[in-house]
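K.L.:
For reference, the sequence and a predicted model appear below.
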Amino acid sequence: MATRTWVPSGPYDLGRTLGVLARGPGDPACQVAPDGSVWRASRTPDGPGTLHVSARGGEVHAEAWGPGADWLLDHLPALLGGTDDPGAFTPRHRLVHQAHRRNPGLRLARTGLVLESLIPSILEQKVTSDEAYRAWRLLLQRHGEPAPGPAPRMRVMPDPRGWALLPSWEWHRAGVDGKRSATIVRAARGGARLEEAATMDERSAAARLQAVPGIGPWTAAETLQRSNGASDAVTLGDLHLPKIVGYALTGRRDGDDAEMLDLLSPYAGQRHRACRLILLTGVTPPRRVPRFSVNDIRAI
């Protein structure tokens, strides 16, 4: 076991910062413990590693295990938002100002690992969150490897070769259609090139990801928000986000991407942070249609 302590400069909220990295409550690779600490199982450039992070007394303490332990601790400040600059954000709407004031410890995490966020984001394309979370969980449980250290039931995702060699019936068993599985296989085959996006600026990184067929603006933004801590990466093409932003800031219920971008224009360079704060308010338009139905392809 290796350890490291990081001291944030100002208020810090570990749960708000790292909670977005978990893909549902049963994510085998990222779990929030009852005491508020966070466990992560990652495949680093040095190999698999497990990280346990807890905050107390104004400090963040980390423990790491496995071949990737040193890499995880070297990148700990970036993961915890140490490279983020929340001071660059100026609220322009009353609701955003209130959310900003109530969440002074929010930071944008930067994992530095692209495939780790890209693959579950591809799984989330055009399906419900529950379907995507289930697929991610089943794929890691069946094809991942046990996480190093004292992290029972946690799994490290397969390496790129492992993803590329998954047979079609295993994708079907997890409820993943052919379009999404083919996109993941293409991404895995170009894994080394895609991982380079973690060191690029947002525009160049998005272009690198979207060069892969099947990866569009939605998937690229969802990935870079986590891998790069991209403060301006707005999720475009989302079913809910434009309506939530539009309703929160104007009271109108049927916003689209164009209206959302217009409303977020005062936050240029910080538009993703503005969206995070709006989502934290819990303000959403009243539901007028039934929930999106689940289409389980495993029954086909």
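P.N.:
Ah, there it is.

K.L.:
Every contact and neighbour count from this point should use C-alpha atoms.
P.N.:
OK.

K.L.:
Which positions within the longest strand belonging to the chain qualify as buried?
P.N.:
Longest strand in the chain by number of residues (criterion: DSSP state E): strand 47-56. Neighbour counts over strand 47-56 (16 or more other C-alpha atoms under 10 Å) mark 48-55 as buried.

K.L.:
Tell me the helix or strand right after that strand.
P.N.:
The helix or strand immediately downstream of strand 47-56 is strand 59-65, counting by DSSP states H and E.

K.L.:
From the contact count, pick out the helices and strands touching that next one.
P.N.:
When contacts are defined as 3 or more C-alpha pairs under 8 Å, 6 or more residues apart in numbering; DSSP states H and E, strand 59-65 packs onto strand 2-6, strand 47-56, helix 69-74.

K.L.:
who's in contact with it?
P.N.:
By C-alpha atoms under 8 Å, 6 or more residues apart in numbering, the residues outside strand 59-65 that reach it are 1-8, 49-55, 70, 72-73, 148-149.

K.L.:
then this one, side by side with the first:
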Amino acid sequence: MIVEPAAPPAQRHDTVYRPGHHVDVRATLRPLMRGTGDPAFRQVDATTWLALRTPAGPVTVAIRAVGDEVRVSTWGDGAEWAIEHAPELLGRGDDWTGFDVSGNAFLAAARHRQPGLRLCRTNTVVAMLVPAILEQKVTSRQAWRAWRSLVRRYGTPAPGPAPEGMAVPPDADTWARVPSWEWHRAGIEPGRSATVMRAVRVAASLERTLSLGRGGSVVAERLMSIPGIGVWTAAETTQRSHGDPDSPSVGDYHLPAVVGWALAGAPVDDDGMLELLEPWRGHRERVMRLITGSGFRKPSFGPRMTIQDHRFH
């Protein structure tokens, strides 16, 4: 009997990020969590664990703040890549200069309570785009259930000492091979799965948009050139992949009302939300993050949700 040698344990890589200011790791990385039970995201005590698909391969990332330092450990084929890009993941390059909320009592208080909030930049476009497509037209709960199912089935085990059950999401080639019946089993109808397929076919082109900076209209237009991707999906992607500070999610069912109640004391529609955000053009996603991270909740009364198609907003 031939006994195959055990695979060597993944080598650990470490770095310490010293930004010169406090970074709230949980608040900064929270947008990467796709609901409770996300196989690619885990919070264990003071450590945030990520299972990421990088251009260099899968990686497990453990991140922990100690004072004004952030300690990062990585394992897997993408370990060195993740170490190199860890500062941007934690907000390096996210410039809040010129963002003045002193004239708005709600935002001034929210900013005071969240001094360590930064906008993350993952430097991975398709990895952020696919879950955004899955979240089109359905409730978050439905989308996150599909995400969990597909990542567990088609992802790979997170390397190194990741918490049990963590998995690295599939790469573009693997997404392209998911058969139609598996999309159906996960609750993803042909419209969304076809959009994923169109996106992953041009994955290399989408990744090149990272060279264009932290988002903006040109990047959004590149994403929206793919049929099935509209303003909402592009914004949800570039907020995370590029660290876009000015990409409010227009077309969202809940956000306009939240923004309206927070800033004007009444619900508004998309146009009303954009009008309220206009004084902070260039920083509108920062305003959104301050509001949603503040713990503010809009009044619970109102109509039941009607599912909207975000693809064409």
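P.N.:
Looks like it came in fine. All values reported here derive from a predicted model rather than from experimental measurement.

K.L.:
Work out the TM-score between the chains.
P.N.:
Scored by TM-score structural alignment, normalised by the length of structure 1, the superposition of the two chains gives a TM-score of 0.94; 292 aligned residues with a C-alpha RMSD of 1.4 Å.

K.L.:
What's Phe89 of structure 1 aligned with over in structure 2?
P.N.:
Alignment note (TM-score structural alignment): Phe89 of structure 1 maps to Phe99 of structure 2.

K.L.:
no no, Val60 of structure 1
P.N.:
Mapped onto structure 2 by TM-score structural alignment, Val60 of structure 1 lines up with Val70.

K.L.:
Now stretch 164-175 of structure 1: buried residues?
P.N.:
Along stretch 164-175 of structure 1, these residues count as buried under the neighbour rule (16+ other C-alpha under 10 Å): 164, 171-172, 174-175.

K.L.:
Mind reading off the mean deviation between the lengthiest helix in structure 1 and structure 2?
P.N.:
The longest helix of structure 1 (DSSP state H) is helix 129-143. Mean deviation of helix 129-143 of structure 1 relative to structure 2 after superposition (mean C-alpha distance after the TM-score superposition for structure 1): 0.5 Å.

K.L.:
need the next SSE after that helix, C-terminal direction.
P.N.:
Using DSSP H and E, the first helix or strand after helix 129-143 of structure 1 is strand 145-146.

K.L.:
Give me the range in structure 2 that whatever helix or strand comes next after that next one lines up against.
P.N.:
With elements assigned by DSSP H and E, the helix or strand that comes after strand 145-146 of structure 1 is strand 155-156. Using TM-score structural alignment, strand 155-156 of structure 1 lines up with residues 167-168 of structure 2.

K.L.:
okay, now the match of Val60 of structure 1: neighbour count?
P.N.:
21 (other C-alpha atoms under 10 Å).

K.L.:
Using TSV, please lay out the helices and strands packed on strand 59-65 of structure 1 together with distance to Ser227 of structure 1.
P.N.:
Shown next, in TSV, are these (distance: least, C-alpha to C-alpha, whole Å):
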stretch	distance to Ser227 of structure 1
strand 2-6	20
strand 47-56	16
helix 69-74	13
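
K.L.:
Give me the aligned partner of Leu21 of structure 1 over in structure 2.
P.N.:
Matched by TM-score structural alignment, Leu21 of structure 1 corresponds to Leu32 in structure 2.

K.L.:
what residues are up against that match?
P.N.:
Going by C-alpha under 8 Å, 6+ apart, the list of residues near Leu32 of structure 2 reads 41, 240.

K.L.:
Okay, it and Trp81 of structure 2: tell me how far apart.
P.N.:
Distance, Leu32 of structure 2 to Trp81 of structure 2, by C-alpha to C-alpha, to the nearest Å: 18 Å.

K.L.:
do Leu223 of structure 2 as well
P.N.:
From Leu223 of structure 2 across to Trp81 of structure 2, the span is 24 Å (C-alpha to C-alpha).

K.L.:
who's more crowded, the two?
P.N.:
A side-by-side neighbour count of Leu223 of structure 2 and Trp81, using other C-alpha under 10 Å, places Leu223 first with 25 against 16.

K.L.:
Give me the nearest residue to that one, chain neighbours excluded.
P.N.:
Nearest residue to Leu223 of structure 2, sequence neighbours excluded (C-alpha to C-alpha, 6 or more residues apart in numbering): Ala234, at 6.0 Å.

K.L.:
Check which helix or strand the counterpart of that neighbour in structure 1 maps to.
P.N.:
Under the alignment (TM-score structural alignment), Ala234 of structure 2 pairs with Ala220 of structure 1. Per DSSP H and E: Ala220 of structure 1 is located in helix 217-227.

K.L.:
Give me the contact list for that helix.
P.N.:
For helix 217-227 of structure 1, the surrounding residues in contact (C-alpha under 8 Å, 6+ apart) are 20-21, 108-114, 117-118, 121-122, 125, 198, 202, 205-206, 209-210, 230-231, 233-238, 272.

K.L.:
Average separation of that helix from the aligned part of structure 2, please.
P.N.:
Looks like 0.4 Å for helix 217-227 of structure 1 (mean C-alpha distance after the TM-score superposition for structure 1).

K.L.:
Toward the C-terminus from that helix, list the very next helix or strand.
P.N.:
Sequence order places helix 241-250 as the next helix or strand after helix 217-227 of structure 1, per DSSP H and E.

K.L.:
quick one: buried residues of that following helix?
P.N.:
In helix 241-250 of structure 1, counting by 16+ other C-alpha under 10 Å, buried: 241-249.

K.L.:
and what of stretch 45-54 of structure 2?
P.N.:
Going by neighbour count (16+ other C-alpha under 10 Å), the buried part of stretch 45-54 of structure 2 is 47-54.

K.L.:
same check, this time on stretch 26-45 of structure 2
P.N.:
Using 16+ other C-alpha under 10 Å as the burial criterion, the residues of stretch 26-45 of structure 2 that qualify are 26-29, 32-35, 38-42.

K.L.:
can you redo these as a markdown table with secondary structure and distance to Arg113 of structure 2?
P.N.:
Listed next are the buried residues of stretch 26-45 of structure 2 as a markdown table, based on DSSP: H, G, I helix; E, B strand; the rest coil; distance: C-alpha to C-alpha, whole Å:
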| residue | secondary structure | distance to Arg113 of structure 2 |
| --- | --- | --- |
| Arg26 | helix | 14 |
| Ala27 | helix | 11 |
| Thr28 | helix | 14 |
| Leu29 | helix | 17 |
| Leu32 | helix | 21 |
| Met33 | coil | 22 |
| Arg34 | coil | 24 |
| Gly35 | coil | 24 |
| Asp38 | coil | 27 |
| Pro39 | coil | 30 |
| Ala40 | coil | 28 |
| Phe41 | strand | 24 |
| Arg42 | strand | 24 |
